[in-house]
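> Okay, predicted coordinates and the sequence, questions at the end:
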Amino acid sequence: MARIKPQALLQQSKRKKGPSRVSATTIIFYALILVLIGFFLLATYRHWSNRSRLQSEDHLSVSEGENSFVDSKKSELPGYAVLNTSKGSIIVELYKDSAPEAVDEFIDLCQKGHFKGMLFQRVIKHYVIQAGDGQGTGAADWNLRGKQPTSMKHEAFMLGTSKGKHTNKVFDLFITTAPIPDLNEKLIVFGQVIKGEDVVQEIEEVDTDEHYTPKISIGILDVTLEQKI
């Protein structure tokens, strides 16, 4: 076999191909695939992120809508009552938030004219004046019991009604003329006199018999409801 000269070997090695290179087209193709995958993942993330945010906002808006509906219903109720008596007018601010059931019932009865012509049946000086029948739960009986004070909830010039289930015949009104804490277990306070304290005191000073009934008829001519005073 003939020997290959070194120069021939050198020429053969030069003719051998080097390592294969990746074409530019392939690089661009794979780069586009990566970009598309990135856009897909970003779009998916934004979709679910926006969906979660919208669900949270919808839930919040529903809650706020319910609250605003309740608040609007409260705001639609009259906030004040004017008791026009034979001695003058007594303006009362109604406690719509702290005693909503009593206020609702009071407003309903006012609209039906329940208190028109109602007399003050009991007047106890430095204690309370009571309009209505109130048989069996009279303020005079409470006064005679002399219960010990438990709190100062019932301040002077507070409007209340007796606790328990009411009917149109026994929904009575009480206006305290002094701090009377022993009425806490007897009355539901649902308002406060803001004008006309002098009228309350004038009624308080009338002459009464031994049963605390005024000797002259004093009553409520009518009650008007107001949003603002």
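Yep, it's here. Residues are numbered from 1 along each chain as shown.
> Going by C-alpha atoms from here, please, whenever you check contacts or count neighbours.
OK.
> Pull the number of nearby residues for Lys116.
17 (other C-alpha atoms under 10 Å).
> do you know how far it is from Asp71?
30 Å (C-alpha to C-alpha, to the nearest Å).
> so who does Thr26 touch?
Residues near Thr26 by C-alpha atoms under 8 Å, 6 or more residues apart in numbering: none.
> if I look at it, how far off is Ile33?
Taken as C-alpha to C-alpha, the span from Thr26 to Ile33 is 11 Å.
> likewise Gln201?
91 Å.
> Determine the longest strand present in the chain.
strand 187-195 (DSSP state E).
> Which is the succeeding secondary structure element to the helix ranked longest in the chain?
Secondary structure of the chain per DSSP state H: the longest helix is helix 24-76. Under the assignment DSSP states H and E, the closest C-terminal helix or strand after helix 24-76 is strand 80-85.
> okay, pairing it with this:
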Amino acid sequence: MIRWINALLILCLSQAAVAVDIQPDTLYPQVQLDTSMGKIVVELDRTRAPITVDNFLTYVVKGHYDNTLFHRVIADFVVQGGGLNLKQEEKPYDAPIVNESGNGLSNSFGTIAMARDNEPHSATSQFYFNVGDNERLDPSSRRWGYAVFGEVAEGEEVLAAMAGVATEHNSKLDWPDFPIDEIILKKATLLPRK
């Protein structure tokens, strides 16, 4: 049953790749994130996390990440975004994807990974940057991990600045670690093939 569900998810993602150009033949596509604090370029690894990369790029090309908030910042841990609009409302998202955390990539500083709920196969649009070496987020024989699917190629200083912003408890959402001053992801762009 699980194999059938995985095959169905891969087929759906393949069809989504046809509907929008996510450079399916590019093994290491790059995405530029224009934020209110500067630009970050991430290089994605389709060889290790093909489902996760296709999912992320589909959201990028559809414009899902444009004008969203980085809503969770914990110094020396993570900077997370991809799910809230500028009114602090959750954006609609597509079906969850299969967890590819066992791909050999580690949650080390400067990598990008998928956020999820406690259920291991619950990642949708939210992602995070590791701003510390977070091996405890990697899979082990006792638990699922969080799927890393790329790394920062340019803009580590921007990411470091984001990780250092002041945060507070957001009473509207009842979430901790919310930046006091908004960090906006203004636009995410899939860069042309190299």
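Perfect, I can see it now. Note that the structure is predicted; figures quoted are calculated from it, not measured.
> still on that earlier bit, on average, how far is whichever helix or strand comes after the longest strand of the first structure from the matching bit in the second structure?
Per DSSP H and E, the first helix or strand lying C-terminal to strand 187-195 of the first structure is helix 197-204. For helix 197-204 of the first structure, the mean distance to aligned residues of the second structure following superposition is 0.5 Å (mean C-alpha distance after the TM-score superposition for the first structure).
> okay, helix 197-204 of the first structure sits on what stretch of the second structure?
Under TM-score structural alignment, helix 197-204 of the first structure corresponds to residues 156-163 of the second structure.
> Flag every buried residue along that stretch.
The neighbour-count check on stretch 156-163 of the second structure (16 or more other C-alpha atoms under 10 Å) flags 156, 159-160, 162-163 as buried.
> residues touching the closest residue to Lys186 of the second structure other than its chain neighbours, list them.
Among residues not flanking Lys186 of the second structure along the chain, Asn67 sits closest, at 4.5 Å (C-alpha to C-alpha, 6 or more residues apart in numbering). By C-alpha under 8 Å, 6+ apart, Asn67 of the second structure lies in contact with 85-86, 184-187.
> Which one of the residues you listed sits in the busiest neighbourhood?
Result: Leu185 is most packed of these (other C-alpha under 10 Å), 23 neighbours.
> list the contacts for the residue nearest the centre of the second structure?
Centroid-nearest residue in the second structure, with C-alpha atoms, centre = their mean: Phe127, separated by 2.4 Å. Applying C-alpha under 8 Å, 6+ apart to Phe127 of the second structure gives the contacts 80-82, 112-115.
> mind running it again at 6 Å?
Going by C-alpha atoms under 6 Å, 6 or more residues apart in numbering, Phe127 of the second structure touches 80-82, 113-115.
> Quick one: map it onto the first structure.
By TM-score structural alignment, Phe127 of the second structure lines up with Leu173.
> ok, back up a step: sort out which of the contacts of Phe127 of the second structure are in strands and list them.
Checking the contacts of Phe127 of the second structure against DSSP E, those in strands are 80-82, 113-114.
> where along the second structure do the helices fall?
2-19, 50-62, 156-163.
> Deepest-packed of the ones you listed, please.
helix 50-62 (a mean of 21; mean count of other C-alpha atoms under 10 Å).
> In the first structure, what stretch matches that one?
Residue span in the first structure matched to helix 50-62 of the second structure, by TM-score structural alignment: 100-112.
> how much space between Leu9 of the first structure and Lys186 of the first structure?
122 Å.
> Compare neighbour counts for these two and give me the winner.
Lys186 (16 against 11).
> Against Asp141 of the first structure, how distant is that one?
From Lys186 of the first structure to Asp141 of the first structure the distance is 11 Å (C-alpha to C-alpha).
> which residues are common contacts for these two?
Contacts common to Lys186 of the first structure and Asp141, judged by C-alpha under 6 Å, 6+ apart, are absent.
> mind giving me a markdown table with the buried residues of stretch 156-163 of the second structure and columns for distance to Ile5 of the second structure?
Converted to a markdown table, these look like this (distance: C-alpha to C-alpha, whole Å):
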| residue | distance to Ile5 of the second structure |
| --- | --- |
| Glu156 | 37 |
| Leu159 | 36 |
| Ala160 | 39 |
| Met162 | 38 |
| Ala163 | 37 |
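> Out of those, flag the one nearest to Asp76 of the second structure.
Ala163 (7.2 Å; C-alpha to C-alpha).
> Now do the contacts for the closest one.
Ala163 of the second structure neighbours (C-alpha under 6 Å, 6+ apart): Ala75.
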